[in-house]
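Engineer: could you work out the structure for the sequence below:
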Amino acid sequence: MAAAYAPMAVSMFLVGLVQTALWRELRCIIRVALTAVSERATESSGISPPPHVVEAVAVFNAALAADREAVAKLLALWVSCSDALTAHPSIQVGLAPGGFGLVGVLGLLNGALGTIPTGPRAGCGWVTCVLGEDRKPMHFEVTGSGDDGVTLVRASSRECSGTGADFSLRLHR
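Structural biologist: Sure thing, here's the model as predicted:
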């Protein structure tokens, strides 16, 4: 009977090794990406983002590299929310044409990471997801300063007051 379990134990051990190797590779990719993200963020925005934001962007990009379809589906998920959530000072919430709030996964994540403290995009979330022509995520980056001529999408009439606009997506041009 014990011999019957040996192949299963070996295969489980091998699966564990592969998973460990994949996670090691992802951690290596994240480490390399951290430096690049930090340098690009400071160059493009003139604002030095907090270290936790740079780390988050690197992790989001690693997740995107690991499973672009899953991340795209998560980003496409938006639900209506209460006025109390819409009024939250850091959670990024968009306004639907009917005036009710819509919150997405990236809006919640940006809420946890905090908002840009100063400049034209004060109150905006630190993380932006760049969308391709097909409106699928290409990569994540630290949100630009606002004087870069980039048009952010899913915007309401309120400019990132922290209450009423989800400026977490932009189209790649």
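
Engineer: make it CA atoms for all contacts and neighbour counts henceforth
Structural biologist: Noted.

Engineer: hey, where'd the helices end up in this structure?
Structural biologist: 2-45, 51-66, 68-75, 83-86, 105-113 (DSSP state H).

Engineer: and the residue nearest to Val37 when sequence neighbours are not counted, how many neighbours does it have?
Structural biologist: Distances taken as CA to CA, 6 or more residues apart in numbering place Val54 nearest to Val37, at 6.2 Å, with adjacent residues excluded. Val54 has 24 neighbours, counted by other CA atoms under 10 Å.

Engineer: surely Val54 is in contact with Glu39?
Structural biologist: No. Applying CA atoms under 8 Å as the test, Val54 and Glu39 come out as separate, 9.6 Å apart.

Engineer: TSV please, covering the helices of the chain and showing distance to Pro137.
Structural biologist: Conversion of these to TSV gives the following (distance: least, CA to CA, whole Å):
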stretch	distance to Pro137
helix 2-45	17
helix 51-66	8
helix 68-75	6
helix 83-86	25
helix 105-113	12
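
Engineer: among the ones you listed, which is nearest Phe140?
Structural biologist: Smallest distance to Phe140 across the helices of the chain (CA to CA): 5.9 Å, for helix 51-66.

Engineer: which of the residues in the closest one are buried?
Structural biologist: Across helix 51-66, burial judged by 16 or more other CA atoms under 10 Å covers 53-64.

Engineer: stretch 64-75 now?
Structural biologist: 64, 68, 71-72, 75.

Engineer: likewise for stretch 78-88?
Structural biologist: Buried, per 16+ other CA under 10 Å, within stretch 78-88: 78, 80-81, 85-87.

Engineer: could you also give me the structure for this second sequence? I'd like to compare it with the first:
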Amino acid sequence: MYDELREGAIQRAVRSGALVRHDVRLERGEQHVRRLWLRPNVVGKLSPTDVDLDQLARVNAALKRFVVGGQFNIVSKACANPGAVGLADIRELKTDPPPFVEMRFKPPKHHLRIFGRFISCDGLILTSLAMKSSKDSETNKSLSVGDERKRCDDFFKIQQFDFDWLPTNIETSVSNAKII
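Structural biologist: Sure thing, here's the model as predicted:
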């Protein structure tokens, strides 16, 4: 029952323009294994005018690897090794369930973070993007993970994505992943 309700809500969000399915150009032998949606504000900020070209290429490569089912390293909120964060493709943030995650892309130009939630196993919705430059520390402008989570939660509520549909832990959120 949840599957039908969830899929209907996702399709309504796509038809209304609230979500954009991230489609990738497949090479021979590749197929869509996972599903990825982005809010239009995230799509708009992932452009050469807003993001360094090298960083944009790394973001696009990671998103494609996600969609085609490539291996992903996920650092869980239970990970006790602080050095593991540098190995992560996806990081589970220390919040209450359901898991709230980020994809982090370090400089050259900006520290880029994209936030979201898994709506199903291998189905990820990225709801917001934040960039932090080295100048931000000079102006005392800081990124608030709590604000990003609230934006995500508010979006899910507006779209009527029931939290009961969501995976309850990071281990059941994505296949072909190494959980650290």
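
Engineer: overlay them and tell me the TM-score.
Structural biologist: Here the TM-score for the pair of chains, by TM-score structural alignment, normalised by the length of the first structure, is 0.34; 101 aligned residues with a CA RMSD of 5.6 Å.

Engineer: wait, which of the helices of the first structure is closest to His139 of the first structure?
Structural biologist: Using CA to CA, those put helix 51-66 closest to His139 of the first structure, at 6.0 Å.

Engineer: can you put the buried residues of stretch 64-75 of the first structure in JSON lines and add distance to Ser11 of the first structure?
Structural biologist: Formatted as JSON lines, the buried residues of stretch 64-75 of the first structure follow (distance: CA to CA, whole Å):
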{"residue": "Leu64", "distance to Ser11 of the first structure": "28"}
{"residue": "Arg68", "distance to Ser11 of the first structure": "28"}
{"residue": "Val71", "distance to Ser11 of the first structure": "29"}
{"residue": "Ala72", "distance to Ser11 of the first structure": "32"}
{"residue": "Leu75", "distance to Ser11 of the first structure": "35"}
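
Engineer: coming back round to it: now the buried residues of stretch 78-88 of the first structure as TSV including distance to Val130 of the first structure?
Structural biologist: Formatted as TSV, these follow (distance: CA to CA, whole Å):
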residue	distance to Val130 of the first structure
Trp78	17
Ser80	23
Cys81	24
Leu85	25
Thr86	23
Ala87	25
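
Engineer: could you measure from Gly94 of the first structure over to Asn110 of the first structure?
Structural biologist: 13 Å (CA to CA, to the nearest Å).

Engineer: repeat for Phe140 of the first structure
Structural biologist: Phe140 of the first structure is 12 Å from Asn110 of the first structure, by CA to CA.

Engineer: what touches both of these two?
Structural biologist: Val127 (CA atoms under 8 Å, 6 or more residues apart in numbering).

Engineer: ok, now how distant is Arg15 of the second structure from Ala9 of the second structure?
Structural biologist: 10 Å.

Engineer: comparing those two, which residue is more hemmed in?
Structural biologist: Ala9 (16 against 11).

Engineer: what helix or strand does the more buried one sit in?
Structural biologist: helix 2-16 (DSSP states H and E).

Engineer: so for that helix, what gets flagged as buried?
Structural biologist: For helix 2-16 of the second structure, by 16+ other CA under 10 Å, it's 6, 9-10, 13-14.

Engineer: so can I have CSV of these showing distance to Val59 of the second structure?
Structural biologist: Putting these into CSV (distance: CA to CA, whole Å) gives the following:
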residue, distance to Val59 of the second structure
Arg6, 27
Ala9, 27
Ile10, 23
Ala13, 24
Val14, 22
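
Engineer: quick one, helices of the second structure?
Structural biologist: Going by DSSP H, the second structure shows helices at 2-16, 40-45, 53-67, 145-158.

Engineer: quick one: closest of those to Phe118 of the second structure.
Structural biologist: Here helix 145-158 is closest among the helices of the second structure (CA to CA), at 11.1 Å.

Engineer: and the angle from the closest one to helix 2-16?
Structural biologist: 100 degrees (axes from the mean of the first three to the mean of the last three CA atoms, to 10 degrees).

Engineer: for helix 145-158 of the second structure, which helices and strands make contact with it?
Structural biologist: strand 111-120, strand 123-132 (3 or more CA pairs under 8 Å, 6 or more residues apart in numbering; DSSP states H and E).

Engineer: JSON lines for those, including distance to Phe105 of the second structure?
Structural biologist: Formatted as JSON lines, these follow (distance: least, CA to CA, whole Å):
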{"stretch": "strand 111-120", "distance to Phe105 of the second structure": "5"}
{"stretch": "strand 123-132", "distance to Phe105 of the second structure": "9"}
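
Engineer: CSV for the ones you listed, including mean neighbour count and distance to Leu38 of the second structure?
Structural biologist: As requested, these are exported to CSV (neighbours: other CA atoms under 10 Å; distance: least, CA to CA, whole Å):
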stretch, mean neighbour count, distance to Leu38 of the second structure
strand 111-120, 22, 9
strand 123-132, 21, 5
